[in-house]
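> My questions concern the predicted model and sequence given below.
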Amino acid sequence: MIIKVQGLSKLYGNKIAVDNLNFSVKKGTVFGILGANGAGKSTSIECILGTKKSNSGTISILDMDPRTDRKQLFQRVGVQFQESNYQQEIRVDEICEETSCIYKEPRDWRELLKLFSIEDKEKSQVRSLSGGERQRLFIVLSLIPNPEIVFLDELTTGLDARARRDVWKVLKKLKSMGLTIVLTSHFMDEVEVLCDQIIILKKGKTVFYGTVEDAIKNSPYDKFEDVYLWYSEEEENVDEII
């Protein structure tokens, strides 16, 4: 297993954000972490990456501890967060070049811009990009390290239907080349198309872990979107649905 998480728990004061999380991810697969806002998805990822300290549990990525081996992992793991903040005045080519300089064996960022259909924005300032173009740029930046694993947070937010499907095709191709992908998403069609396995969180606890097919089989519904709402009970918290 390329990622192993055992007994991960995280508290903020007396509040439990993540409660005894357990899962593993195989190399070359796509793993989805799902749940309503506040379910513990982002906290789980931050603990897994070592950017936040968990209260208990053990985590292994590429047979390394993300807390003690962060420098080595940094060169082999890519991360794209939904709320990525960059200087708005910087140009696309400048931020790509700066990112490339951090890594020992970076991927050709011009090739990645072309792969995600934003090569014509190379000389544009980040602030001039549309929401969808900015989102694709953030994915490009996460892939510049030429990582073995990439973490993608709400990767197609802001993209239209065609652009979303184009991104799916690229990720499927990268997966076929051995890339391991961990993602969060509120788009259940995306999860169905991309994910080999999923975990659904509710108030920090695991309410389902397995394949999309098993999730459907073990529920009273046929459509995965209904299944997800049933497991997460998001239908009772409509205000939280994005």
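Looks like it arrived, so ask away. Note that the structure is a prediction, hence the values are computed from the model and not measured.

> From here on, just use CA atoms for contacts and neighbour counts.
Will do.

> Which strands or helices does whichever helix in the chain runs longest pack on?
When the chain is parsed with DSSP state H, its longest helix is helix 161-176. Secondary-structure packing of helix 161-176 (3 or more Cα pairs under 8 Å, 6 or more residues apart in numbering; DSSP states H and E): helix 188-194.

> moving C-terminal of the helix it packs on, what's the next helix or strand?
As assigned by DSSP states H and E, the chain's next helix or strand after helix 188-194 is strand 197-202.

> helices and strands around that following strand, which ones?
Identification of packing neighbours for strand 197-202 by 3+ Cα pairs under 8 Å, 6+ apart yields strand 30-35, strand 205-210, helix 224-232.

> Below is structure B, check it against A:
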Amino acid sequence: MTSPDELAIEVKGLVKRFGDVVAVDGIDLDIRRGECVGLLGPNGAGKTTTVEILEGLQEPTSGHVRLLGLDWKRSATQLRQRIGLTLQETRLVEHLTVEETVKMFASFYPRPLPVEELIGMVQLGEKRGARVGKLSGGQRQRLALALGLAGDPDLFFLDEPTTGLDPQSRRALWDVVVALKARGRTVVLTTHYMDEAEVLCDRLVIIDKGRVMTRGTPGEIIASLGADQVIELEADPALDLERLRPLPAVVSAQRHADRLSLRVKELHVALPSVLREVELSGARLRHLSTRRSTLDDVFIGLTGRSLREGTEEKAA
């Protein structure tokens, strides 16, 4: 049992309504100090609304929220000095240089990190004199990350921080998160990237339709599938799912457009039986591949759709 003093974030019964739309529907969260927790879910799941409430950008309809032992109604000034955040999109002054922008944001805090350190953390040393308006998308996002870290926060929020970034910028951001964890800081991350969640997060909370579907370490959540491997295949004509589901070591079978996805316990047992079924059916195999189970497989198993499906809604 985690004591309240060990918690960076404590959320009980969080609800947020926009008119008749329930964006967050009774979420509970306990996030320990010094861990990185990922909030996963498709667009419109309620994860961004949840994070915005934690950041003090929105008020909940009901529920109890405490950050670092404080709440927004009584301790807003203290919390603003102790948290940092990077939004999906940050608007900056185009004519200021990178160094000028970092200096300006650092001046907002009583004990900021040195400007040199902030610029170095996000690998923008060669761009320190460049104007913000001349930066690439990845460089602007790294600058936004430096600004969020300016106050040396105890608690840091990253909302879809690597969407649209090039591989180098993504890795640079990953390195910063790893460094924050090493210093005992708490990180809350929302992401659609499964590799990102598995590499960076100590624990995950999967949200859909405003509710928590499951939670645990990445390994625990993937293990909950009861299947280690996935077989994906396409055949012409299409195979009958009802003939594949009873095959040895097959845990479940689903169809996505023309492709069949079979989650299996023992690949060496399941694969020969699947190939025999293809042969018996007289179908022509157009595609066959195998891979290990992923977090996206977990979400498909829970909801029947992918984490990357859906459209962004206002209440996302």
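Happy to help now that I have it. Nothing here was measured: the structure is a model prediction, and the numbers come from that model.

> hang on, the earlier thing: now the helix or strand following the longest helix of structure 1 against strand 30-35, angle please.
As assigned by DSSP H and E, the chain's next helix or strand after helix 161-176 of structure 1 is strand 180-184. Interaxial angle of strand 180-184 of structure 1 relative to strand 30-35 (axes from the mean of the first three to the mean of the last three Cα atoms, to 10 degrees): 20 degrees.

> how about strand 180-184 of structure 1, aligned to which bit of structure 2?
Counting by TM-score structural alignment, strand 180-184 of structure 1 pairs with residues 186-190 of structure 2.

> Tell me the counterpart of residue 95 of structure 1 in structure 2.
Using TM-score structural alignment, the partner of residue 95 of structure 1 in structure 2 is residue 101.

> What is the burial count for its match?
Neighbour count of residue 101 of structure 2, defined by other Cα atoms under 10 Å: 22.

> what sits against the closest residue to residue 104 of structure 1 other than its chain neighbours?
Once flanking residues are discounted, residue 104 of structure 1 sits nearest to residue 75: 7.2 Å by Cα to Cα, 6 or more residues apart in numbering. Neighbouring residues of residue 75 of structure 1 by Cα atoms under 8 Å, 6 or more residues apart in numbering: 103, 104, 145, 147.

> most surrounded residue in these?
When neighbours are taken as other Cα under 10 Å, the top entry among these is residue 145 (26 neighbours).

> surely it meets residue 77?
Yes - the pair formed by residue 145 of structure 1 and residue 77 meets the contact definition of Cα atoms under 8 Å, at 7.3 Å.

> quick one: contacts for the residue nearest to the spatial centre of structure 2?
With distances taken as Cα atoms, centre = their mean, residue 191 lies nearest the centre of structure 2, 2.6 Å away. Contacts for residue 191 of structure 2 (Cα under 8 Å, 6+ apart) come out as 38, 39, 40, 159, 160, 161, 162, 197.

> change it to 6 Å
Residues in contact with residue 191 of structure 2, defined by Cα atoms under 6 Å, 6 or more residues apart in numbering, are residue 160.

> And residue 235 of structure 1, by the same measure?
For residue 235 of structure 1, the contact set (Cα under 6 Å, 6+ apart) comprises residue 229.

> State the distance from it to residue 128 of structure 1.
As defined by Cα to Cα, to the nearest Å, residue 235 of structure 1 lies at a distance of 37 Å from residue 128 of structure 1.

> For residue 40 of structure 2, which non-adjacent residue is spatially closest?
residue 206 (4.7 Å).
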